[in-house]
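Q: the following block contains a protein sequence and its predicted model.
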Amino acid sequence: MSDWQKHILGKLTLRQKIAQMISVRALSHFVSSDSESFASLSRLVSDVGIGGVTFFQGTVPGQAFYVNQLQSLADIPLLVAQDAENGIGMRLTDATILPHMMAIGATGDPLNAYEASKIIAAESNVLGVHHIFAPVADVNTDPDNPIINTRSFGSDPERVASFVVESVRGLQDSNVIATVKHFPGHGDTAIDTHLNLATLEFDRSRLDEVELVPFRAAFEAGVRSCMVGHLSVPCIDPTGLPASLSRPIVTGLLRNELGYDGLIVTDALDMKAITNTYGAGEAAVMAVEAGVDMLLLVADEVQALDAIEQAVDSGRTSEQWIDASVARILREKEWCGLNRQPEVSIADVFSVVANTDHLSRAVSLASAGICSMDGLDIQAVGDSYDQMIVLIKDDVCSGSGEIFTRELSSAAPASYVIYPESTSSDIDALVKASGEYDRVVVAVFLSVRSYSGSISFPPMILAAITKLAADSRNIVVLFGSPYVYALFDAGCPCIATCSTSPASEIAAAEFLIRGGKCPGSLPVTLQRV
């Protein structure tokens, strides 16, 4: 332990130590200094002394401003975190959005994961973000997985491991803490843990052969942080406790058996997989008892602090455990340089975030991951055809497809949109209209969305896709989950981007305009239903 770490740890009271173990939610949309939301967050930083802040939705200028404001209020620098798996732009409206991890996996080259992570790290550094909750180390083997899916690099454990390692290197080579998640593996579940507890219904040998492979590789590569998921794993803990609250899983498997000494964080403790069963205080105590270092997004910070303090006072848990966790947190803060410079330069933000180089590289990465679902070459979408675009979208409020339509507007000026809420009359009108064109480009958007509980289309929409895909002159482009391909019959060429990012829309349009052989390869296995 360094002199700085010893000095900080030595001056903290028990309650202040516990506060260092809590990271709270923050938004970076502008609010005035006298607003209740900012006042509440300020009190948690200055009065309670919480150890970290996790930023979600907002803007680039807003986040840079609030990071500086909050760091100026903190007696001990805050560990600022962000869940930015495919770029800071997935949280901030004006930052770079990269292709999803499955699209990076589809490129076949793990160095592309390194490149993507370097972009994330560059934008994180200038925004004062030190702790990124990525990469996803889950092996997505369940096609119906509603919450991992395209967030995973693929379905092959060794291939996923190689991409995870390079992603970790890309972040940490730039002094940003990488976090592998969701230990011990969330890829073979059909339940979104934002809604309920998921259970891994298989034996230990399967866990070793599939789920743990990328995590072991990341640990060997020196990943500094690991997020434990809200997953029941009976083969390790027969009580059925969530992994995030389970001592046999966190301390027994992760710490002792796998020898991991990095920073262990929970998944968000305000998710229903936890709150459906446990109160904020009890969940916090159980996480500490399990051996977790940092508690993310507890449902009630004061309840959590009170409960952990009472657990130590009563002898239920040990202050030595608290000290060990705080020592790891301080170690990471010092590794990031927070003991020297916690605030950010607005000028650096302006020159780095979403610069032309980052945006161009995002499109290049997306282009390299475009893959054929049927092995067919794609005939270029040219001006010599009378063409239309059909957007089939999983969310009526989504802007998906707007960029794709714009990029193809000269070749296919007509467009038609179908949503899950569309009626049979809407679909009949679409099918009839499509017959008037030489070719129809069918763009299907199917995204992972927290709290949705599923990732699919109604049967009527799948039937419409089948009708449009039956014409060999047409082209189907899958944005997001490629698994939907197994749910309809295709008589025409079909390509997949494995992402719904803006870069993927641009890359797909550019590819259709030039045509040819797809450069990527599908990183998951499909089984036709």
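A: Received the coordinates, thanks.

Q: contacts, neighbours, all on C-alpha from now
A: Fine.

Q: so which residue is smack in the middle of the protein?
A: In the chain, the residue lying closest to the centroid (Cα atoms, centre = their mean) is residue 85, at 4.0 Å.

Q: now do the contacts for the residue nearest to it when sequence neighbours are not counted.
A: Excluding the flanking residues, the one nearest residue 85 by Cα to Cα, 6 or more residues apart in numbering is residue 134, at 5.2 Å. Contacts for residue 134 (Cα atoms under 8 Å, 6 or more residues apart in numbering) come out as 83, 84, 85, 178, 179, 180, 181.

Q: sec struct for residue 134, please.
A: Under DSSP: H, G, I helix; E, B strand; the rest coil, residue 134 falls in the coil class.

Q: relative to residue 211, how far out is it?
A: According to Cα to Cα, to the nearest Å, residue 134 stands 16 Å off from residue 211.

Q: next one: residue 509
A: Using Cα to Cα, we find residue 509 at a distance of 35 Å from residue 211.

Q: what kind of secondary structure is the closest residue to residue 117 other than its chain neighbours in?
A: Computed as Cα to Cα, 6+ apart, the closest residue to residue 117 that is not its neighbour in sequence is residue 170, at 4.8 Å. Put simply, residue 170 is helix when judged by three-state DSSP.

Q: below is structure B, check it against A:
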Amino acid sequence: MKARLAIASVLVAVLSATLAPLPVRASAPPAPAGEHGWVTSTLRHMSLEQKVGQLFATYVYGADATEPSAADRAANRAAFGVETPAEVVEEYHLGGVCYFSWSHNLDSPRQIATLSNGLQRAALGDGRKGRVPLLISTDQEQGVVLRMPPPAAQFPGAMALGAGRSPQAARTAAEITGRELRAVGIRQPYAPIADVNVDPANPVIGVRSFGSDPALVADLTAAQVDGFQDGAGVTAVAKHFPGHGDTDNDSHTDLPVINHTRQEWERIDAPPFRRAIRAGVESIMTAHIVVPALDPSGDPATLSPRILTGVLRGELGFRGVIVTDALNMAAVRQRYGDERVPVLALKAGADQLLMPPDLRLARDAVLRAVATGELSERRIDESVRRILTLKYRQGLTRSPLVDVDAAVRTVGAPEHLRAVTRVTDGTLTAVRNDDGLLPLRPADRSVLVTGWNTAAFAPIETVAQGFTARGARATARPATLPSDAVIAATAAEAAGHDLTVVLVNKAWDTTVTDPRGSQQRLVAALLATGRPVVVVAVRDPYDIAHLPGVRTYLASYSYTRAAMDTLVRALHGELSPRGRLPVTIPAADGGVPYPYGHGLTW
């Protein structure tokens, strides 16, 4: 049974009373004459094919718009029938492109900015009327979901910011992230997460959420909307409406059902979206989830007129762009075929259709729906008008291209990296320190750093280097999802060290992430040596409920270099942990040993 977490609203109310209120902006301010004139004139000169193209945003393969690698040419040909990213944009009159590392779009600031310029030139062509600049996007949530590689600023993610409890820090993270994205031509970061994570077994949201208290999530969501839009001039995207926080299914692979009553939805899920709309959020992303209390039909929210048009537009008053979550996810494809999904999403009230599994099929299905009268061209115009309005307000009609040299100077600027350190330092949470092991006393010690690792961030190596820099004899021994033999060898090695630091990542999830429970068994073997062990959860803080016997435990919520640097300094007493749990950690067998707001310091 899911653990429904208690909401500690008193703590948030006390904190909020000490903070200046965030500015509130109208969701849809009156359009200035220039905007109205450009949008209306552009729409009038667009063909139906151009209008329908504006509704779609998808990935393209390649680091360069016109000269991708041979492998990327082949991938584009297989997916889209043409070879280059520029040709994909031209062939389908795309309204948007979404960047990913796996599609080879994200390497360096210079490369990304150059790619963006090339794609914009393809979209604009010879400048004839009806040609429209692209809205380029990516999932830059920070923390465990980020796309821009170093030197880009890598801030802590949402749950870490929730632990820090600072709307100003959340705003700073969004503003600097947005400025770096804008510098390379990305104007639509798919953030912030407005989901309230009330289920510790949630496999898809977890640390991507600010926490389990709707008031805290609402505060930090509004702060990030302000940082992205007013601070950086990019479009914030609050997701995933109507709220993906109370499910133990992953919508990438299954269709989750949220069984909140209407009253529970109003109390738990709705507040962050209401605050985002009050803050002027320009875009909201849908969730592929079924919410019977809002729509008993069984359709996912992405395809539900009752939820998108009735609740989001009608009740909450949202007037911006509704973007679907990716249409290649299993949850939205289970009930209807790929040809029907984009049509049904538009009928439900969506504007921007993200990543259909077959772009040509999806495009042709929408055109056919207009031809048969299932969709009117007026309905298409409604969504295109919203998308054009957003592009105008982004300044894309005036300055679609970016300064590549300025992008190189902006991304990873020293002041940005200093801000990363400041923000991260306020997020680390000390959960247990039963033996008073921390902070570590000065000593000539040998240290084993082991457990979960990833080559992209190398947290094991970062922690070991931090100990070495402070005079310890540190050994980095990655043991990600270790075999029995590796567990035995690691425990034997730990017995010969004065201290072991072990990193764990979703050790609670023995269904998908770690089906053999190898992380839990590794920690048990290390504890059995009788030597001091510090356990650090580098993702979900819930792991401690599944690690009996652990007496020293910290939650960093992410494994970036900044997070690991903060950890090492805290272990040595160079800073005091200030984070407080933004969620309740229930015991595996019931009870609440670590309540919302818990956090130790020294």
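A: It's in. Being a predicted model, the structure only gives us computed values, none of them experimental.

Q: the residue nearest to residue 117 of the first structure maps to what in the second structure?
A: Here residue 170 of the first structure is matched to residue 227 in the second structure, going by TM-score structural alignment.

Q: mean deviation of stretch 322-332 of the first structure from the second structure?
A: Stretch 322-332 of the first structure differs from its equivalent in the second structure by a mean of 0.6 Å after superposition (mean Cα distance after the TM-score superposition for the first structure).

Q: starting at the chain centroid, how far to that stretch?
A: 25 Å (Cα atoms, centre = their mean, to the nearest Å).

Q: cool, and stretch 109-116 of the second structure?
A: 22 Å.

Q: if we look at it, which residues are touching it?
A: The contact list for stretch 109-116 of the second structure, computed with Cα under 8 Å, 6+ apart, reads 63-65, 105-106, 136, 183-186, 401-405, 407-408, 411.

Q: now, which of those residues lie within helices?
A: Here DSSP state H is the test, and these give 183, 404, 405, 407, 408 as lying in helices.

Q: now these as a markdown table including distance to residue 473 of the second structure and neighbour count?
A: Output for these, formatted as a markdown table (distance: Cα to Cα, whole Å; neighbours: other Cα atoms under 10 Å):
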| residue | distance to residue 473 of the second structure | neighbour count |
| --- | --- | --- |
| 183 | 42 | 25 |
| 404 | 44 | 20 |
| 405 | 43 | 14 |
| 407 | 40 | 25 |
| 408 | 38 | 21 |
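
Q: quick one on the thing from earlier: more neighbours, residue 509 and residue 211 of the first structure?
A: Higher neighbour count among residue 509 of the first structure and residue 211: residue 211, with 26 against 21, using other Cα atoms under 10 Å.

Q: quick one: map the more buried one onto the second structure.
A: Using TM-score structural alignment, residue 211 of the first structure pairs with residue 269 in the second structure.

Q: check for me that its match belongs to a helix.
A: Yes - applying three-state DSSP, one finds residue 269 of the second structure inside a helix.

Q: so it makes contact with residue 239?
A: No - between residue 269 of the second structure and residue 239 there is no contact under Cα atoms under 8 Å: 11.1 Å.

Q: now do the shared contacts for these two.
A: Common neighbours of residue 269 of the second structure and residue 239, using Cα under 8 Å, 6+ apart, are residue 195.

Q: who touches the one helix or strand residue 463 of the second structure maps to?
A: Per DSSP states H and E, residue 463 of the second structure falls inside helix 459-469. Helix 459-469 of the second structure is contacted by residues 447-453, 473-478, 503, 559-561, 564-565, 567-568 when judged by Cα under 8 Å, 6+ apart.

Q: show me those that map onto strands.
A: Here DSSP state E is the test, and those give 447, 448, 449, 450, 451, 473, 474, 475, 476, 477, 478, 503 as lying in strands.

Q: which residues touch the alignment partner in the first structure of the first one?
A: Residue mapping for residue 447 of the second structure onto the first structure gives residue 388, with TM-score structural alignment as the criterion. Contact analysis of residue 388 of the first structure by Cα under 8 Å, 6+ apart lists 412, 413, 414, 415, 416, 434, 437, 439, 440, 441.

Q: what residue in the second structure is paired with the third one?
A: Alignment of residue 414 of the first structure against the second structure is given by TM-score structural alignment, with residue 475 as its counterpart.

Q: so what's that match up against?
A: Contacts of residue 475 of the second structure (Cα under 8 Å, 6+ apart): 446, 447, 448, 449, 464.

Q: kindly report the same for residue 48 of the first structure.
A: 16, 19.

Q: please apply the same query to residue 296 of the second structure.
A: Applying Cα under 8 Å, 6+ apart to residue 296 of the second structure gives no contacts.

Q: and the gap between the counterpart of it in the first structure and residue 189 of the first structure?
A: In the first structure, the residue paired with residue 296 of the second structure according to TM-score structural alignment is residue 238. To residue 189 of the first structure, residue 238 of the first structure is 18 Å away according to Cα to Cα.

Q: residue 157 of the first structure now?
A: In this view, residue 157 of the first structure and residue 189 of the first structure are 16 Å apart by Cα to Cα.

Q: now the strands for the stretch 251-400 of the second structure?
A: 283-286, 321-323, 353-354 (DSSP state E, counting those that start in this stretch).

Q: will you turn the ones you listed into CSV that also has mean neighbour count and distance to residue 31 of the second structure?
A: Shown next, in CSV, are these (neighbours: other Cα atoms under 10 Å; distance: least, Cα to Cα, whole Å):
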stretch, mean neighbour count, distance to residue 31 of the second structure
strand 283-286, 28, 17
strand 321-323, 26, 15
strand 353-354, 26, 24
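
Q: tell me which of the ones you listed lies nearest to residue 329 of the second structure.
A: Judged by Cα to Cα, the one of those that comes nearest to residue 329 of the second structure is strand 353-354, at 10.4 Å.

Q: for the closest one, packing partners?
A: strand 56-58 (3 or more Cα pairs under 8 Å, 6 or more residues apart in numbering; DSSP states H and E).

Q: give me the aligned partner of residue 96 of the second structure over in the first structure.
A: Match for residue 96 of the second structure (TM-score structural alignment): residue 52.

Q: picking up where we left off before, closest to residue 149 of the second structure out of the strands of the stretch 251-400 of the second structure?
A: With Cα to Cα as the criterion, residue 149 of the second structure lies closest to strand 353-354 of the strands of the stretch 251-400 of the second structure, at 22.8 Å.

Q: have a look at how far, on average, the closest one is from the first structure.
A: Mean for strand 353-354 of the second structure is 0.5 Å (mean Cα distance after the TM-score superposition for the first structure).
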